[in-house]
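Colleague: Predicted model and sequence follow; I will ask about them next.
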Amino acid sequence: MSEMVATAPSPIDLAGMVAQLYRLLNDRPDCPSQEEIRRACDILFSSSLLKEEGRPVRARVILAPPDAFPLSDGPPDGVHAIRFTTPHAFSSNEIKRLSPAASFFHSAVAVWPDRDRGLRIWGILNTGPRWMNLVAGGRKPASHSILHPIIHVRDPGWLLFYHDYQLIGEWRGREFYGPRLDVFQSRLLRERFAHLRLHLVQELGDKCLPQTLSQEDYSELCHLVSLQFVKRVINLVRTSGHGGTVVFLPSTGVDGDPFRWIDCKYTSESDEAGRRFPHLMKKIIRRVGQLCPEGSTIEDAWQVFRTSKDAELDRLEEAFFELARFFSDLMLVDGAMVLDQGVRVLGFGGEIQVSHNVFRVFQAHDLDGTVLTDWNVQSDGTRHRAVYRLCSVEPGVIGFVISQDSQVRMIANVEDSVMFWMHSMV
């Protein structure tokens, strides 16, 4: 793999991020100056280090003028803007005070220059939680775009910078980073589960699936919906503040024995109850096929899945994501949750028992895993090192590790080298 190792993309710095934010705003004559944006970043970084009644400050702050939002709008299809009669000082203490009222997942504090007084807090925007579906899994998309920069005060010393709900940079501790990867778009995930998706569609056959979509499109729909499910599981573990591990074993098990390398305290029976995921998946893609007009494409089917108000599809979504919540709860038990590639629970509370250590691991900086750098394995905790060891002896395994600090990594073996991808988050 040495020929694949390359220099990691250079992290951006605060000056570069300030310049980028300014470019997004300078189409207006009253936009904040680069110095004001720089000061805003400093204020928000300082606010992240404070506590509100014993809780870390967590907030979203948007750089946008009051006239950017309609007076009579609101979630789930728009933004509800509450404008203060008197703009308030933009300070770290004021962000701390407002953070409970501007709930991180539902609202944002709005900031814009007020004549010659610099940046001021002019109101609170209620955006609703649908924006989370982009990273946390969920059927209904945000039906509105916010084309202004939003800065997330995520945790102590941790800011994330977004534009139109896309992550453009991250300030963590003393270091700046460009946007991380959405690992769910990787070719690795698509290819390793392709045969199972096709098998699931073939099980339904022509008699059960409407002919509005091709077999290939139904298989792709399975892939897209499955990603939503795994995103939801991982996000629920992240927001629990506990951390956890899930490993997907090859469909044949590890050398025919799923527990050769993993000692699970709790194992599950191999019965129909364990096949709830594929049962629900079949019902979902069949219902989407029924709702699609003749000759639909995969893009049409995906829009139907995300936007339809069909009562049966709503019921299936509720069942699907309740299963995701159940899986996330199993991950809160110490040890790994073990799934096969058909997303059947084999066990949880698993202790990975691979005796030898892994001394060389790569971090992938692109989705295809072609831009790699060496990673210091000793800087990682026991969860990560355990999955590294498992992937070193079983190349077909894919693992996700969620740290207590909300970091998410996907770990796999590619061409006899263990590597990981850092996943984008909010």
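Modeller: Perfect, I can see it now. Numbers count the residues shown, from 1 in each chain.

Colleague: C-alpha from now on. contacts and neighbour counts both.
Modeller: Fine.

Colleague: Kindly indicate whether residue 351 is helix, strand or coil.
Modeller: strand (DSSP: H, G, I helix; E, B strand; the rest coil).

Colleague: okay, now the one to match up with it:
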Amino acid sequence: MISKNKTPKHLAESVCAELRKRHLSFPDEKIIIDLFETIYFSSLKTEESEPVKFHMVFMDPSVPDPKPPRNARKDRWSFIPFADPIPFTVSNLVKIAKSSELRTTSFVVWPDKDDALLIWGLVDQQNLFHKFLNRSAEIKTERPGLFQVSVEAIGVIEVYMRYEKVAELRIHELIRNSLDIFRESPVRELLAPGIETHLQAVKSHLADDMYYGDGHLDELHTQQWLSVLCRILLRIQKFKKGGALLITPDVNTPDLNIKYRIDYSRLRTSLMTNAVTKIKSEYLENILLELSEAKEKEISSQQFYQLRKFEKDLRANKNEIDGVIWFVAILTRVDGLVVMDQNLDVQGYGVEIMTSQEPSNLYLATDRMATTAKLKPASYNHFGTRHRSMMRYCFRHPGSIGFVISQDGEVRVITKVGERLMIWENIKLKYYSYASKKKTITHGETDPTDKTKV
């Protein structure tokens, strides 16, 4: 009988296949398999009763920076070698795991001349990557190494090449493609009314000539709206306590017992203010640039100070949005769910779902569009109390979207599509792309999209 369980060997083979597709040279595949097996078995250990988590880059220490940029950023990464390389073993990884952290530091791993894997040192300044991945920064930064690996939990290993997620081993399941339901899907369609209200509110605060372009600004601010929702879910996920968030067009139904009723609209208003300020700032910046190039008129001090004020307001507004995200996420730690309307206004928390009618059907959507041919029947009783209550509500109230976060960090999305109740797993929340079959990047090459805004 052939086992359906995936192993570190399968993950290594997937990574090697991607390296070949990109025409990148790398050590023997057996070394890559040994690398991921050691990483996997290390992730099963504990240190002082805590799970072992660490981050590493697979990078040749003899040529750590093959093509340095001409004008390097001040906060660019650097390689800090150990005086004596450390053998890459489970016991050694467990001992030094806490000296790595995705926000700042990663181990450098590479085989020596005898093909023995060693930890050669560290790379620093990983902060901007972490912020961009979690949707709280707008600029991509260069990443070191051939590929990067993160151990996120027991048996959970993620592999990246630059900003592309190559694969993920989750215990015994190999995941090559998360579902981006926030791009185009039934879920995205249900979020559309809130997004459209946001865009109209932004336009109402601007002169007609400021909101320009063929849908570019619409798409930009739509993505920012969606990013904030994803950041709330990511923050709940980080708590490792589990939680639930319900977006519903009718918050006054008797099927919701709202224990702590509030009307918190600050997420909506801060997002609108951020978008308006950005557009005004860019508009003024373009005017000043044109004046400077034409040399027809000097820039007035009033215009200069107005631009500085916009920049100051944007920094303050970013901090405001960060604080609101924390506020909303923390509400989910109270027993019960957090309920929002379609504009992301929080209407209450500690909410209990009262309906007891079980859904007559349940399907697992294996693609983002919930294509009929790709649906898998699922068992309602297979899920826990939090999931089942959300399923009951969403089946009874079409147009509602339930987000349920398990203690292990898994995020599931539930809604009704037609007469079918759908559940999506393995949702893409972080800002990364998946490896493109048409794209080939040479190791060390500068990606022209390194300043993409989200």
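Modeller: Cool, got the structure. In this text the structure is predicted, and so the values were computed from the model without any measurement.

Colleague: Once they're superposed, what TM-score comes out?
Modeller: Laid over one another, the chains give 0.84 as their TM-score (TM-score structural alignment, normalised by the length of the first structure), with 395 aligned residues with a C-alpha RMSD of 2.9 Å.

Colleague: corresponding residue for residue 151 of the second structure in the first structure?
Modeller: By TM-score structural alignment, residue 151 of the second structure lines up with residue 153 in the first structure.

Colleague: Pull out the buried positions in the host helix or strand of its match.
Modeller: Secondary structure from DSSP states H and E places residue 153 of the first structure in strand 149-155. Buried positions in strand 149-155 of the first structure, judged by neighbour count with 16 or more other C-alpha atoms under 10 Å: 149-155.

Colleague: again, but for stretch 204-211 of the second structure
Modeller: Quick answer for stretch 204-211 of the second structure (16+ other C-alpha under 10 Å): residue 211.

Colleague: which outside residues touch the strand holding residue 153 of the first structure?
Modeller: Under the criterion C-alpha atoms under 8 Å, 6 or more residues apart in numbering, residues 21, 24, 44-45, 47-49, 56-64, 159-164, 426 lie in contact with strand 149-155 of the first structure.

Colleague: which among those end up buried?
Modeller: 21, 44-45, 47-49, 56-64, 159-163, 426.

Colleague: I'd like to know which elements the longest helix that the second structure contains is packed against.
Modeller: Longest helix in the second structure, counting residues (DSSP state H): helix 301-331. Secondary-structure packing of helix 301-331 of the second structure (3 or more C-alpha pairs under 8 Å, 6 or more residues apart in numbering; DSSP states H and E): helix 216-239, helix 266-294, strand 346-353.

Colleague: Could I get the buried residue list for the second one?
Modeller: Applying a neighbour-count criterion of 16+ other C-alpha under 10 Å, the buried positions in helix 266-294 of the second structure are 266-277, 279-281, 283-284, 288.

Colleague: circling back: format the helices and strands packed on helix 301-331 of the second structure as CSV; extra columns: distance to residue 89 of the second structure.
Modeller: What follows is these, written out as CSV (distance: least, C-alpha to C-alpha, whole Å):
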stretch, distance to residue 89 of the second structure
helix 216-239, 28
helix 266-294, 47
strand 346-353, 46
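
Colleague: Out of the ones you listed, which is closest to residue 374 of the second structure?
Modeller: For these, proximity to residue 374 of the second structure was assessed by C-alpha to C-alpha; helix 216-239 is nearest, at 25.1 Å.

Colleague: Superposed on the first structure, what's the mean shift for the closest one?
Modeller: Superposing on the first structure places helix 216-239 of the second structure at an average distance of 1.9 Å from its equivalents, by mean C-alpha distance after the TM-score superposition for the first structure.

Colleague: Just checking, which helix or strand succeeds that helix along the chain?
Modeller: Next element after helix 216-239 of the second structure (DSSP H and E): strand 243-247.

Colleague: tilt between that following strand and strand 346-353?
Modeller: Between strand 243-247 of the second structure and strand 346-353, the angle comes out at 120 degrees (axes from the mean of the first three to the mean of the last three C-alpha atoms, to 10 degrees).

Colleague: In contact with the aligned partner of residue 222 of the second structure in the first structure, which residues are there?
Modeller: Aligning on TM-score structural alignment places residue 222 of the second structure opposite residue 223 in the first structure. Neighbouring residues of residue 223 of the first structure by C-alpha under 8 Å, 6+ apart: 190, 197.
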